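Q: Below: sequence and its predicted model.
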Amino acid sequence: MQKFRYGNAARPGVYFDEENRRRLNIIKQAHAELAASLISAGRKDEARKVLEHYDAGVSESNFPYGMTCNIGNIDNQTSARFLQDCYESGDYGLAAKVAASVKKDLQQQMVYYQSLSDGPPMTDEELAVNAQEALQGKGSSLDERQLNFATDILSAYRLLMMLEQMKQKYQPRPGGAN
């Protein structure tokens, strides 16, 4: 917490290529794992500090929490884990920031996957069901261009559902009861 630096990741306008984004994602994952360990040990205040330290050290304009990558949705999966730790540590402000970024990226992905079809529009759920059926070798209503993204469609949809479940589970209730 005292010595680690993030290689100018907090400085606006610094570009990180794919390899360096992968490394920043590993750093984010390490922070999430440390926070999870602290949370399980009952040290939520320290977990919040770890998560906030990462957030202060890495500018979202340089490396957003919600980000599509060429390896499925690994960046968004790591951010979802980070988000869960934000919720579990009680850092609802940071949780809202992370959730909004990841949700925006996933929704944009779903819009893109929808745009690949010349057929009638489907809901996100219908698109995901068809992607699942295609991956299982069953008949599917996906267009040929959408079939190429079946795995990504399914992972994006599942992550959107996970975000909604986390929001419902951890959202602060009126009167402070959670």
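A: Nice, I can see it.
Q: all contacts plus neighbour counts: C-alpha atoms, from now on.
A: Fine.
Q: Thought Ala95 was touching Leu83, still the case?
A: Yes: using CA atoms under 8 Å, Leu83 is in contact with Ala95, at 5.5 Å.
Q: So these two - more neighbours on which side?
A: Leu83 (28 against 24; other CA atoms under 10 Å).
Q: put this beside the first:
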Amino acid sequence: MDNETAYKTIMEKFAYGGANKPGVYYDEENRRHLNSIKYAHAQLAESLAASGRKDSARKILEHFDENVLESNFPYGMTSNQNNLHDYFSFRFLNACYEAEDWNLAKKVAASLKKDLSQQMRYYKSLGDNISDEQLAINAQMIMQNKGGNLSDKQIEFAQDILSTYQLTMQIAEWEKQYGAKLGAPAGSGGIK
């Protein structure tokens, strides 16, 4: 990636479709475009951080956050495209960690965790009361045609169940890894 050109383009030329104005609604197509913009910010921030330019990486991430109100376009949001929205935010969160933007990481993680938790509660409500881990294991078994014990209603969400669980587990790992830097006591598991 040409960090200099990309940085200048994002900071000077990117438009955010009025996402910095309260109350703007984005339909699925426009959310897809904003996700592409969010992903471009994450990719550049990761590249800048890897080259030792963490200050510039933080500026890119914060530029997105300032131009896209979370009330208009939350970091954590269910999508009709197999958790794609949360995946882009997950990559953005990873960029926050790599850039050492701890405050923005807390904000993004909290939004993602809220959405992922709500999704798991919904998927669990469609069948027997089992743990998140057992639900994910059964979903993976279904997807691999190796059996699995899910209700008929849960089967249609098998891929979403698995991706929701995997994203949740990775966020928990990052919280353990970066907990002290995020202001959480050692061993607390991270953000509350």
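A: That came through, no problem. As the structure is a prediction and not an experimental result, all values here were calculated from the model.
Q: Regarding the residue of structure 1 positioned farthest from its centre, what is its secondary structure?
A: In structure 1, counting by CA atoms, centre = their mean, Gly139 sits farthest out from the average C-alpha position, at 29.9 Å. Three-state call for Gly139 of structure 1 (DSSP: H, G, I helix; E, B strand; the rest coil): coil.
Q: Now for it: which residues touch it?
A: The contact partners of Gly139 of structure 1, taken as CA atoms under 8 Å, 6 or more residues apart in numbering, are Glu133.
Q: So what does it match up with in structure 2?
A: The alignment partner of Gly139 of structure 1 in structure 2, by TM-score structural alignment, is Gly147.
Q: From Ala139 of structure 2, how far out is its match?
A: Gly147 of structure 2 sits 9 Å away from Ala139 of structure 2, going by CA to CA, to the nearest Å.
Q: next one: Ile10 of structure 2
A: 39 Å.
Q: neighbour count winner among these two?
A: The neighbour count for Ile10 of structure 2 versus Ala139, taken as other CA under 10 Å, is higher for Ala139 (27 against 17).
Q: who touches that one in this structure?
A: Gly148, Asn149, Leu150, Ile155, Ala158, Gln159, Ile161, Leu162.
Q: Select from the residues you listed every entry located in helices.
A: Ile155, Ala158, Gln159, Ile161, Leu162 (DSSP state H).
Q: show me what contacts the spatially most central residue of structure 1?
A: Centroid-nearest residue in structure 1: Asn76, 2.9 Å away (criterion: CA atoms, centre = their mean). Going by CA under 8 Å, 6+ apart, Asn76 of structure 1 touches Tyr65, Gly66, Met67, Thr68, Val102, Leu159.
Q: Just give the nearest non-adjacent residue to the fifth one, would you?
A: Across the structure, with CA to CA, 6 or more residues apart in numbering as the measure, the residue nearest Val102 of structure 1 apart from its sequence neighbours is Gly66 (3.7 Å).
Q: Distance-wise, check the equivalent of that neighbour over in structure 2 relative to Lys114 of structure 2.
A: Alignment note: Gly66 of structure 1 maps to Gly76 in structure 2; criterion TM-score structural alignment. Relative to Lys114 of structure 2, Gly76 of structure 2 is positioned 7 Å away (CA to CA).
Q: Check Glu66 of structure 2 too.
A: Glu66 of structure 2 is 21 Å from Lys114 of structure 2, by CA to CA.
Q: again, but for Leu48 of structure 2
A: 29 Å.
Q: more crowded one of these two?
A: Under the criterion of other CA under 10 Å, the comparison of Leu48 of structure 2 against Lys114 puts Leu48 first, with 25 against 13.
Q: quick one: whatever residue of structure 1 lines up with the more buried one and Met122 of structure 1, what's the gap?
A: Here Leu48 of structure 2 is matched to Leu38 in structure 1, going by TM-score structural alignment. To Met122 of structure 1, Leu38 of structure 1 is 43 Å away according to CA to CA.
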